[in-house]
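S.K.: sequence first, predicted model second:
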Amino acid sequence: MSGFPDDIPFFDEKRAPQQRPSGIAARAMAARQGSTAPRYLEGLNPEQRLAVETTEGPVLVLAGAGTGKTRVLTTRIAHILSLGRAFPSQILAVTFTNKAAREMKERVGVLVGEAVEGMPWLGTFHSIGVKLLRRHAELAGLKSDFTILDTDDQVRLIKQLIQAEGLDDKRWPARQFAQMIDGWKNKGLGPTEIPEGDARSFGNGKGRKLYSVYQERLKTLNACDFGDLLCHPIRIFRAHPDVLAEYHRKFRYILVDEYQDTNTAQYMWLRLLAQRPKAQPGGITPSTQRSTRDPSTGVVSHSPAEGRARDRAPSDVSPASAERSRASGDSVSEKNRPTQQINICCVGDDDQSIYGWRGAEVDNILRFEKDFPGATVIRLERNYRSTAHILATASHLIAHNESRLGKTLFTDAANPEDAKVKVHAAWDSEEEARAVGEEIEQAQRPDKNGNRHRLNDMAILVRAS
């Protein structure tokens, strides 16, 4: 398989002798007995391995740039599956881009083989949101075959609504209002929830009405926009605790990549799925107990469990045991069912939060330990990408940032002869361009050993295009 770094291990253990057990169960047993570690753990540094093997409870992995966070995420999934802690369909793995989701699925496939095809809940926030919404579309006033408007369709619809209100669509551009709606939905705000100042800032004070009419028109068209793919499930989870409880039982493990880039709506969505009902002593959560609502997410703290008992397995029973119980007709009494543990692992870097312009909230990662008391925090600080001089310069600069959890990147491949970081102060953009050009020409000239750099080996980073 092309496109993978050389350090990605392959899941190709030699076949065990005939008289010994083999397969996932045998590897899990070997791990418990402290024998040779599985091949997929080879090559991990101590911090990476700790992040992979700490499977239970809330875990925050602070992964600096170039520290192997993608490998940790994929190996962690392989480890959970190899130990039999969950079926592939019981793992929710969320990424930000389709490219990252494809890469993660391919890497997991390298480690565990065809089992990755049984992971329907590995994808982006929006792709998983689509799947959730199609399952429960009627609860959002839609049909399961709803369409998703792209930006151009959204702008055309808004322009029609602006004109219908008797407003000048040149003075009040539809694209501008589409951006305002996107910003509100990134915060999880519906028409009745947006601040009064925002509502009055567009269309001669008709912002709230236009937003409301826009949402109603979407329902009439059996359509939604990208923001609805998260906002609709959030409202469904809030209004229907039985639906939320279904996914609490389904997802035994939740993994999130680039947690520092989550916006408010994504944060609320994750908190709802990760939160578990609080049980009274003895593990009982009675349906008659009064429910309370979390002000940050709107979720009811506990609710009656719906569905047949035989369709629910306690969190401390292995998937294989649960399957045997279902096959034999046995069921676990809800009375004896303990509160399910929160097994959520978020990977991110508070020093790389650069998407505030599109609604990202770095506070989401900074308050992880408050959101999930008793969380384990693991720092990946061993860098495999940059030289010691670059890491030292970056660490010195970012240390001035007050809103950070703190970590110091280092490399085991430190070489005093590596080039140091140089700072060039230019009077204007022309002098800056001239200095960059001269640096490129110098790099193309052969050095004392006859080596020269090609243009393809160089990159120029600018603040804005």
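M.R.: Alright, I've got the coordinates.

S.K.: CA atoms for contacts and neighbours, from now on please.
M.R.: Noted.

S.K.: Cys345 falls within a strand, correct?
M.R.: Yes - counting by DSSP: H, G, I helix; E, B strand; the rest coil, Cys345 falls inside a strand.

S.K.: enumerate every residue touching it.
M.R.: Counting by CA atoms under 8 Å, 6 or more residues apart in numbering, Cys345 touches Pro58, Val59, Leu60, Val61, Tyr253, Ile254, Leu255, Val256.

S.K.: just Ala140 next, same as before
M.R.: Neighbouring residues of Ala140 by CA under 8 Å, 6+ apart: His232, Ile236.

S.K.: adding another structure so you can compare the two:
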Amino acid sequence: MTDQPGLLEGLDPQQRAAVTAPRGPVCVLAGAGTGKTRTITHRIAWLVQRGLVVPQQVLAVTFTARAAGEMRTRLRGLGAHGVQAQTFHAAAFRQLRYFWPRVIGDELWPLTEQKFRLVTQAAGRLRLATDQDSVRDLATEIEWAKATLLTPEHYPASAAERGRECPVPPEHFTKVFEGYEKLKNSAKVLDFDDLLLHIAAILEENTEVAEQFRAQYRSFVVDEYQDVTPLQQRVLDAWLGQRDDLTVVGDANQTIYSFAGASPRWLVDFPLRYPNAEVVKLERDYRSTPQVVTLANRVIGAASPDRGAEGENTGSSGTELTLVGQLPDGPEPEFAAHDDEAEEARAVSRRIARLAGNGVPFSEMVVLYRVNAQSELYEQTLSEAGIPYQVRGGERFFARTEVRQAIAALRGAANRGNTGPGELPKVVREVLSEVGLTERAPSGGAALERWQSLNALAELADELAGQVEQADLTHYVAELDTRASAQHPPTVEGVTLASLHAAKGLEWDTVFLVGLVEKTLPIQYADGDEDAVEEERRLFYVGVTRARQRVRLSWSTYRGQGGGRKRRRSRFLRELDPAENSAPAPKSKRREKSAGSRRVREVHCRICSTPLTATADVKLGRCSGCPSDADEELLTKLRGWRTERAQQLRVPAYVVFSDATLLAIAEQRPDDSEALSRISGVGATKLERFGSDVLGLVNGSDHSGG
């Protein structure tokens, strides 16, 4: 590969130690925001550059197609072409396609698309419930059993030993499990867990195949190692054989999939399993402000001492991590109590609108909740406020009609002829304009959602052109195909709504953690189970550590409007919030307290001196009935400037400044930063971002007509 002299530039001492560690067992304990992906991709590129490994002999595995796609993109940018970066299941599927015909003597059985139907048949034969929820519970339990290497006959005893709640009596589940496997084998199909079971068995039982595989792959990297299941660990052991050229990366504080069979014990015990292992801790947090980091440390620091997933002791092996913030100070975390859920959602919506008005992109804000059912209220509230959003885990980006149409058009253009050097972004935008991409974003609704999808494709062309020299339309379409298969979409402008589990591995400037009440976080079924409660705490920790700048934690006293059963805020908040009261005061009292606890500055009309009460009047600094004294020439220039800046930033115009704020500027004509900052709608962020431009227009205007 091309020499990359900058591979170690910009790395802190711990990251550098991880990157340059010799081949052999290496354990990187990487806290949230500590540059984990950067570190492991630079390590792979370093080993390749130094000639210590051949790219085609490296297999890096992680847990989501998106993470694997991100890893491939970064490795490509570092010049480490040829490294395999895949999920466990994708890697096993690829290997089975190659070895199955040779070992089994037949074509690889296809993956079943009828798993629920097979489980339904197996349950129906036993006269068990076959409604959608019951079948889903049975399918989930079968997945857990296979992930933890349990056969049907061993399930009852093991489930009882682990205190596992079975959706049906264990002896009935055993028969459903057996029936499902028989139906699946008769149909000659596989499920996802079979991919791992079969590749492990082939490598364990066929020496010749194992030797051939291990000659091909000599170095392994496992990301998110705290989330491996017993089945995935069995596959990894089969890949390795007796070798130890293995780098693992993980954080026991982020183990949130124990319910699916994941366990951090292999990460925690790695130094015991490999006594000569190099262990490196990454604790410098480059993602979040010190305020967010402090909150995160307090969340995880309140956990039961030395207690990890499944009750394992995580303190004795030196795997505990304490984050150290590296960024400048930011705002303190916000704690907000509300009377009911609807009020909570409206408050979040208003806060989002204010932040957007101060220049924070919608795509840099997320609303996180514990269960998916909580999203509906926020979808409705944001829609009513005209705020664009996307539900993570909803309709997949590449399945959208406009995206499929766009890719078809791009593929046709690529087949007709390639682009020249440096032309990719221009040509992609020309093709996308034929299917609906315009220079300016529509004002809202479905049209805006379609525009955002197409614009995300255009921005991806900019990104690819900056990463790959000589990138043309053929390269671009191939990148889209790769991302589609990996479900690795480009960024779409809009507030994200996501469950805490779905947020793992992602980050935003601003995080709203909502619905933080008992029986939701921790979830109701965790109550009374200390291990389950600690997993809920780690889930909360994951949510907090998604924030770069701001985190707002909120809860409501009642579920619906008008009262009902009173709810208590989460026990996790009671350990964090300095406020003593756990519920909002009645509205009338809050108004009294507000009026009595701070002096409210009365604003008067600058023309007739009448006290102003309406928000729009306060923003303009005059009564609505008083005549406007706006400099019309300046107002026209401000509107033109706003349009240009909005197009450059690819945001709606009101995100730069609202019409009311522009009118206030044109009327009051501030001549310095202090005067400009006093205008409602010009916060500190906007003053820093747009202040010089606005003041240049104001000071350069002819005021004689004012």
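M.R.: Structure's in. What do you need? On a predicted model such as this, the values are computed, not experimentally measured, just so you know.

S.K.: TM-score for this pair?
M.R.: With the length set by TM-score structural alignment, normalised by the length of the first structure, the two chains reach a TM-score of 0.68; 355 aligned residues with a CA RMSD of 3.1 Å.

S.K.: picking that back up, from the contacts of Cys345 of the first structure, which is closest to Leu409 of the first structure?
M.R.: Val61 (14.0 Å; CA to CA).

S.K.: which among the contacts of Cys345 of the first structure gets closest to Asp182 of the first structure?
M.R.: Nearest to Asp182 of the first structure, judged by CA to CA, of the contacts of Cys345 of the first structure is Val256 at 22.4 Å.

S.K.: quick one: map the closest one onto the second structure.
M.R.: Correspondence of Val256 of the first structure to the second structure, assessed by TM-score structural alignment: Val222.

S.K.: same question for Gly205 of the first structure.
M.R.: Aligned by TM-score structural alignment, Gly205 of the first structure pairs with Glu171 of the second structure.

S.K.: and for Ala274 of the first structure?
M.R.: Aligned partner of Ala274 of the first structure by TM-score structural alignment: Leu240.

S.K.: touching, its match and Gln216? I think so.
M.R.: No - contact between Leu240 of the second structure and Gln216 fails when scored by CA atoms under 8 Å: they sit 11.5 Å apart.

S.K.: more neighbours, the two?
M.R.: The neighbour comparison of Leu240 of the second structure against Gln216 (other CA atoms under 10 Å) goes to Leu240, with 20 against 14.

S.K.: please tell me how far the match of Ala274 of the first structure sits from Ala262 of the second structure.
M.R.: 20 Å (CA to CA, to the nearest Å).

S.K.: and for Ala532 of the second structure?
M.R.: Counting by CA to CA, the gap from Ala532 of the second structure to Ala262 of the second structure is 13 Å.

S.K.: what does Glu644 of the second structure give?
M.R.: Distance, Glu644 of the second structure to Ala262 of the second structure, by CA to CA: 50 Å.

S.K.: Ser263 of the second structure contacts Leu231, correct?
M.R.: No - contact criterion CA under 8 Å: Ser263 of the second structure and Leu231 do not qualify, at 10.9 Å.

S.K.: what residues are up against Ala30 of the second structure?
M.R.: Lys36, Val249, Gly250, Asp251, Lys281, Leu282, Glu283.

S.K.: just give me the match in the first structure for it.
M.R.: Aligned partner of Ala30 of the second structure by TM-score structural alignment: Ala63.

S.K.: got a list of what the residue lying closest to its match once chain neighbours are set aside touches?
M.R.: Excluding the flanking residues, the one nearest Ala63 of the first structure by CA to CA, 6 or more residues apart in numbering is Leu380, at 4.7 Å. Applying CA under 8 Å, 6+ apart to Leu380 of the first structure gives the contacts Glu47, Gln48, Val61, Leu62, Ala63, Gly64, Thr67, Lys69.

S.K.: which position in the second structure pairs with Leu380 of the first structure?
M.R.: By TM-score structural alignment, Leu380 of the first structure lines up with Leu282.

S.K.: measure whatever residue of the first structure lines up with Leu111 of the second structure to Gly227 of the first structure for me?
M.R.: Counting by TM-score structural alignment, Leu111 of the second structure lines up with Ile148 in the first structure. Ile148 of the first structure sits 10 Å away from Gly227 of the first structure, going by CA to CA.

S.K.: thinking again about what came up before, so Ser263 and Leu231 of the second structure - more neighbours on which side?
M.R.: Neighbours were counted for Ser263 of the second structure and for Leu231 using other CA under 10 Å; Ser263 has more, 25 against 21.

S.K.: where along the stretch 51-200 of the first structure do the strands fall?
M.R.: With DSSP state E, counting those that start in this stretch applied, the stretch 51-200 of the first structure shows strands at 59-63, 91-95, 122-124, 147-148, listed in chain order.

S.K.: possible to save the ones you listed as a markdown table with distance to Leu73 of the first structure?
M.R.: Converted to a markdown table, those look like this (distance: least, CA to CA, whole Å):
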| stretch | distance to Leu73 of the first structure |
| --- | --- |
| strand 59-63 | 10 |
| strand 91-95 | 9 |
| strand 122-124 | 12 |
| strand 147-148 | 30 |
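
S.K.: kindly name the residues of the first structure that line up with stretch 597-615 of the second structure.
M.R.: Mapped onto the first structure with TM-score structural alignment as the criterion, stretch 597-615 of the second structure occupies no residues.

S.K.: scratch that, stretch 45-65 of the second structure is what I was asking about
M.R.: Under TM-score structural alignment, stretch 45-65 of the second structure corresponds to residues 78-98 of the first structure.
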